[in-house]
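Asks: next comes the sequence, and after it the predicted model I'd like to discuss.
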Amino acid sequence: MPKHRKQKKIKIYRITSYKKDKRSELNSDKFELEQQEIENNQDKHSKQDNPNKQEQSEPIIETSSHNLDIWDEISLKEIQAGEHTSLFTEQSNYQNINLLQVSDVRLYLDKQLQFSSVDEQIYHEALVHPIMSKVIDPKRILILGGGDGLALREVLKYKTVLHVDLVDLDGSMIDMARNVPELVSLNKSAFFDNRVNTHVCDAKEFLNSPSSLYDVIIIDFPDPATELLSTLYTSELFARIATFLTEDGAFVCQSNSPADAPLVYWSIGNTIEHAGLTVKSYHTIVPSFGTDWGFHLATNSAYVLNEIEQLYVVPTPRTLPSLLFPLFQFKEEHLEQRNLALLNSESNLILHQCYKQEMKF
């Protein structure tokens, strides 16, 4: 589930002017990122030359304040200081989890808003339905991330689905999604469906195990805020994921905002293409994010994505239009940033540097 949120409608205050000159700075940002990568490599060599130098172990999910959206943190403090109901609070092995209810139900992970029940269906429908409606008779589905069960809810609306594997690193997320009544109501008791199999493990660990092929793979990883999280968006991992697809299968990956984080967004798409896949990019407006949010569809067989702009058989009710053409259209200023896209690989992890650069206030 993505971490960076921009709020405007649901009493979460944002300052948007900090991005005013960002677009004109992307070329210089790219240079700075490359310079930073050189410095990082020099640091690594320095550590190798001085093996006695003490190293600090990196947690699975780093939560230091420089990786946080400060406005999400402010909004959470305001909510907690006022009238609200705490539905679930836990510091798991990987993250701080806060599920609370005000006028809506909201989930915060490490003080970052993950969803609001006001409009979470817009995000999850956009993540799930374009790919599920295009792949013919999807039977076997893999969801990487998505421990709240909301993407799973959308997948289970398709009667063709016979088997779903959901992989999430944090078992506390799945426990919450199975046991907190308000969230169970929101995800429509998705984890109690007999078609669902949950796996509490690292996605890369799961992908290193033998498995049957999948018609659809849905990637709902956290944003690449740290070097470790950046490893979830490498060309090598995308190539590995592609080997789990059936001949006519496809995967979709949440990819941050093409408006607020264009370098991150287009670099993810570029990295998927470098893994040898055909990619189609799209986005949708999510009001509670205060911006649009982007996704990339990918397949081993280009014909699978032909005429993807037309939805076929999609369960109702839904928030998406029957014609998806507008979702695949981008403003010229956003398309121009595609030329700056970088390649994120195991030997050159750069995406977290892009993320930090674009999240600057």
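Replies: Yes, it's here.
Asks: all contacts plus neighbour counts: C-alpha atoms, from now on.
Replies: Will do.
Asks: which stretches in the stretch 101-250 of the chain count as helices?
Replies: 120-134, 150-155, 171-179, 181-186, 203-207, 227-230, 235-242 (DSSP state H, counting those that start in this stretch).
Asks: take a look at this one as well, against the first:
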Amino acid sequence: MSAKAPNAKLATLLLGLSIFFTGASGLVGEYILSTLSSYLLGNSIEQFSITIALMLGMMGIGGWVQKYIDDSHLLEKFILIEMLLALLVGFAPLAIYAAFGFMETHFLLIQYAFVLSIGFLIGFEIPFIIRINQAYSSTLKANLSTVISADYFGSLAGALVWVYWMLPNFSIVINGFLLASLNFLIATVTVLYFNYHRLIEKRATSFVLIGITVLALAGGSLSANRWHLELQQHLYNDKIVFSKTTRYQHLVVTHNGKRDEYRFYINGNLQFSSLDEYRYHEQLVHPLMHIAPSHKNILVLGGGDGMAVRELLKYSDISSITLVDLDAELVRLAKNSEVFKKLNHNAFDSARICFPDINNALSVIGKREWIPYGDDINRSEKTGMKPMMFDVVHIDADKFLDRIANRNYDVVIIDLPDPTSIDLNKLYSSEFYMKLKRTLSKRGIIVIQSTSPFQTQKAFLCIGDTLHSAGFQTIPYHDNIPTFGEWGWYIAWKEESFSKETILKQMQQIASFTIPTRYITPQYFLSSTVFPKDFQNHTPPIVNTLMDPKLFLLYNQEAAYYE
């Protein structure tokens, strides 16, 4: 007896759900690969643009090629496509990560092979769904409407889920398996429904393929974190002791037992070594603090590791410190990790006001109320110490400046990562510096970490030119940080506040630093303001703006030269 024909509406619904999740998994799969390549190579705009463009191009090729496939065994072919797509999306992040570690010279070939394959299968699959669904749609326009709209809506849903749930909560490799498993589950339910109605002829082959895929995805999901750690370890010389992907970046801490050295990386880029970070942070903080006429209100942009704050807490005449760092996970690491606590001298024990809510934070920073956050308490109640204001706000630095236009800071310390991405580039733009200028007190002074004046000399000079375009006067200085190489900073102030001669005279009159330092002396700092003969200013000035991100381009071009 023949089986009852499938319900047309239910069959169309299941096929629509399949294409919905295919649209979601395909687009998010490309997001995963783009994000991974951005972590590994930097230059997120280039990685996302090329990846998405290649995917769309291959979707077109896949759609064209499918016309040569006959109509026999369409459901079995659909199963094969879904199996291949699930395995590619699931294992792609691990495979690309392995390629980067073991065959870096051919890494891009592996990466783009996965991108092209996933795009081809998505483009190949969509017409297959249309052809299968043709039997259950009354008209061609109804068929096309169901499939195409499901694909587009799936892409929208996938993008939203990726940004607001997957990326903040799961690692790249787990996201790959999560996405592949969900998509394959829906496809399998669809296949089982059609099998129930005896529309699948090669049942044994089909179920063997489904079983193989399920086992592969399950095994990959269970082993993903272990494989990821093992592959990641290959990229670092020293043992990884901490690894976490946050909503904004990938954090890694390594340890060299022989030297007892800890190194901290963000997206694979070294941020500090425990052996010499004090050299960098003393140069960042103390020259500025001895030049600034007032220390009453201090703003730190970046510096979520707590090292800059460690140096600031040596001063007794500070009324308030506000630290702005976008990534709460980084600050949590610096607050709770024994490694970071030892290095930053428990700096975040003084963060007695820490804000989980941005609007609440912006309404009370600089005031004396205590607002508990997590395990934070009023430390003065335990120790009898006089509390110093130390506000921690997790918000983008540019947005923070937009929302505190009515506050003035006497000292601003900018300790942000290098401009490796467009997101970071805006924090080195003329527009950003003009906002910063509005938040400075009349005699306020700032310091900015400014990349390497040797390896990225044009980028270093561009930062100075951009500061001048925003109405600042500057004094550049540099030093050799053994694990970084030659590094540079700018001290800057409103051009109407002081003459350059006044600042230089103040610098020369510093007889000694009034707080304890391990490395820097006034005399050494003065020598750091002298640059060698081969350090040449470019003409005309190069100004970095939001609409013309010259710094981002210069930095990546110069940095690539030394890789």
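Replies: On my side now, so go ahead. Source: prediction; values computed, not measured.
Asks: overlay them and tell me the TM-score.
Replies: Aligned and superposed, the two chains score 0.76 in TM-score terms (TM-score structural alignment, normalised by the length of structure 1); 299 aligned residues with a Cα RMSD of 2.7 Å.
Asks: re earlier: please work out which of the helices of the stretch 101-250 of structure 1 is packed deepest.
Replies: Compared across the helices of the stretch 101-250 of structure 1, helix 150-155 shows the largest average neighbour count, a mean of 24 (mean count of other Cα atoms under 10 Å).
Asks: in structure 2, what stretch matches that helix?
Replies: Using TM-score structural alignment, helix 150-155 of structure 1 corresponds to residues 307-312 of structure 2.
Asks: which one of the helices of the stretch 101-250 of structure 1 lies nearest to Ser257 of structure 1?
Replies: Ser257 of structure 1 lies closest to helix 120-134 among the helices of the stretch 101-250 of structure 1, at 11.9 Å (Cα to Cα).
Asks: which other helices and strands does the closest one contact?
Replies: Packing contacts for helix 120-134 of structure 1, counted by 3 or more Cα pairs under 8 Å, 6 or more residues apart in numbering; DSSP states H and E, involve helix 150-155, strand 214-220, strand 245-254, strand 278-286, strand 291-299.
Asks: including distance to Thr234 of structure 1, could those go into CSV?
Replies: Output for these, formatted as CSV (distance: least, Cα to Cα, whole Å):
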stretch, distance to Thr234 of structure 1
helix 150-155, 23
strand 214-220, 13
strand 245-254, 12
strand 278-286, 15
strand 291-299, 14
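Asks: out of the ones you listed, the one nearest Lys139 of structure 1 is which?
Replies: Closest among those, using Cα to Cα: strand 214-220, at 6.4 Å.
Asks: now do the closest one and helix 120-134, the angle between them.
Replies: 160 degrees (axes from the mean of the first three to the mean of the last three Cα atoms, to 10 degrees).
Asks: in structure 2, point out the residues matching strand 214-220 of structure 1.
Replies: Mapped onto structure 2 using TM-score structural alignment, strand 214-220 of structure 1 spans residues 409-415.
Asks: quick check, Leu87 of structure 2 in contact with Ala180.
Replies: Yes: using Cα atoms under 8 Å, Leu87 of structure 2 makes contact with Ala180 at a distance of 7.1 Å.
Asks: compare those two (neighbour count), which wins?
Replies: Neighbours were counted for Leu87 of structure 2 and for Ala180 using other Cα atoms under 10 Å; Ala180 has more, 26 against 21.
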